[in-house]
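Student: attaching a predicted model along with its sequence, questions to come.
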Amino acid sequence: MDAVITFIERGGDLVYPIGLVIFLIWLNVLLRLFYLYWTFPRLANTAIAEWQRRSDKASWSAQQIHRELSARFRMGLHRDLPTIKMLIVICPLLGLLGTVTGMIEVFDVMMRLGAGSPKAMASGISKAILSTVAGMVAAITGLMAQSLLLRIASAKERQLQQALAW
């Protein structure tokens, strides 16, 4: 825990928004996993049972019902994935912003004290590097989670299409 606190202190002010974005990414990922493994199966089983009870599966209205069911579940499976993707894109941008602000701090120190004071410049360099690291780590882990969610959603969509086949 001390290492995390030290990281946040040395990383500068932009580590806090990066941390907030990380929290939002993982909150959305966990909510998606809950939906995919808890809510979706119950809804899908109900819809499949309703579809299989239908005696008429070939008429125009039955085809429209089938399309509507498929579209509704496809939208539900892929809901919030664009939000997660947007949050992932924000992370390295915040890290880059931290890099720029840290380097500005370094240049300010150099302007005031000259280039002969490496100790004074270390704080700005630390902020630049640590905020970049935080943004990149957040983006990489978020991309892995998003990829996993996309694979799970696609697999469940295929399973549903097979179950709703006529």
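Tutor: Happy to help now that I have it.
Student: can we go C-alpha only for contacts and neighbour counts from here?
Tutor: OK.
Student: from Val100, how far out is Gly116?
Tutor: 21 Å (C-alpha to C-alpha, to the nearest Å).
Student: the more surrounded of the two?
Tutor: Val100 (19 against 9; other C-alpha atoms under 10 Å).
Student: residue contacts, the more buried one?
Tutor: Val100 sits next to Ala128 when contact means C-alpha atoms under 8 Å, 6 or more residues apart in numbering.
Student: hold the first one in mind and look at this next one:
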Amino acid sequence: MYQLYEWADIIRRFMDAGGDVLWLIAAVTFLMWTLLFERFWFFRFGLGGEVDQVMQVWEGRSERKSWNAHAIRELLISQVNLKIRESLPLIQTLVALCPLLGLLGTVTGMIEVFNIMAVTGGGDAKSMAGGVSKATIPTMAGMVAALSGVFGNTYITRIAERESELLKDHLTTDH
């Protein structure tokens, strides 16, 4: 139990050293990974049921060669594709937002450094060091969050593309 308190104190000190923007980066990262895990979960456990439903509707049709049948096929594919790609644009936006928030942390930290230099005349190195840490820690955190999100987003996007193509292959028009 003591280890848990020790880790919590280390995390709190790190977040305090990075400033308020670091909390925002943490919240965006948490949201991004929550959405990524939701997509992992959907592809693992939910997509199969959706595909089975569409397959039953398609295979239940007596005729699959007419223009109307092709339009219905495209409709079914589009409906499942909407579910497959549901959160992908938001995840991509959050990935792109992370480094921008890191830059915001850099700017706010440097403003603090310049403020200290203006007040003290530039002679208080210890006070300036706090501002420099508030400038560099969010930059690093934003880049790390973005890199982790890029890997997760790439993986999820590849799964989405593969599942979409498999669905098109399953809904045959040769009967």
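Tutor: Perfect, I can see it now. As the structure is a prediction and not an experimental result, all values here were calculated from the model.
Student: quick check: Ile18 of structure 1 vs Gly11 of structure 1, distance?
Tutor: 10 Å.
Student: meant to ask about Ala115 of structure 1, not that
Tutor: Counting by C-alpha to C-alpha, the gap from Ala115 of structure 1 to Gly11 of structure 1 is 22 Å.
Student: repeat that for Leu96 of structure 1.
Tutor: Leu96 of structure 1 is 12 Å from Gly11 of structure 1, by C-alpha to C-alpha.
Student: now do Ala58 of structure 1
Tutor: Applying C-alpha to C-alpha to Ala58 of structure 1 and Gly11 of structure 1 gives a distance of 62 Å.
Student: please enumerate the helices of structure 2.
Tutor: Here structure 2 has its helices, by DSSP state H, at 2-18, 20-41, 47-59, 67-84, 88-120, 125-170.
Student: who has more neighbours out of Ala58 and Gly11 of structure 1?
Tutor: Gly11 (27 against 10).
Student: residues contacting the more buried one?
Tutor: Counted by C-alpha under 8 Å, 6+ apart, Gly11 of structure 1 has contacts 126-131.
Student: can you check Phe43 of structure 2 too?
Tutor: With C-alpha under 8 Å, 6+ apart, Phe43 of structure 2 has these contacts: 84, 159.
Student: quick one: what's aligned to it in structure 1?
Tutor: Matched by TM-score structural alignment, Phe43 of structure 2 corresponds to Leu36 in structure 1.
Student: and that match, how close does it get to Lys156 of structure 1?
Tutor: With C-alpha to C-alpha as the criterion, Leu36 of structure 1 and Lys156 of structure 1 are 8 Å apart.
Student: okay, and the common contacts of those two?
Tutor: The contact lists of Leu36 of structure 1 and Lys156 share Leu77, where a contact means C-alpha under 8 Å, 6+ apart.
Student: ok so, going back, pick the one among the contacts of Gly11 of structure 1 closest to Ile22 of structure 1.
Tutor: For the contacts of Gly11 of structure 1, the residue nearest Ile22 of structure 1 by C-alpha to C-alpha is Ser131; the value is 12.9 Å.
Student: how many residues are close by the equivalent of that closest one over in structure 2?
Tutor: Under the alignment (TM-score structural alignment), Ser131 of structure 1 maps onto Pro138 of structure 2. Residues near Pro138 of structure 2, counting by other C-alpha under 10 Å, number 34.
Student: who's in contact with Pro138 of structure 2?
Tutor: 18-19, 21-22, 25, 101-103, 105-106.
Student: okay, those residues in TSV with distance to Met143 of structure 2 next?
Tutor: Listed next are the contacts of Pro138 of structure 2 as TSV, based on distance: C-alpha to C-alpha, whole Å:
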residue	distance to Met143 of structure 2
Gly18	14
Gly19	16
Val21	13
Leu22	12
Ile25	10
Leu101	9
Gly102	7
Leu103	9
Gly105	12
Thr106	12
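Student: scan those and report the most crowded one.
Tutor: The contacts of Pro138 of structure 2, ranked by neighbours (other C-alpha under 10 Å): first place Gly105, 29 neighbours.
Student: what do we get in structure 1 for it?
Tutor: Under TM-score structural alignment, Gly105 of structure 2 pairs with Gly98 in structure 1.
Student: look up how far Arg158 of structure 1 lies from that match.
Tutor: Distance from Gly98 of structure 1 to Arg158 of structure 1, by C-alpha to C-alpha: 42 Å.
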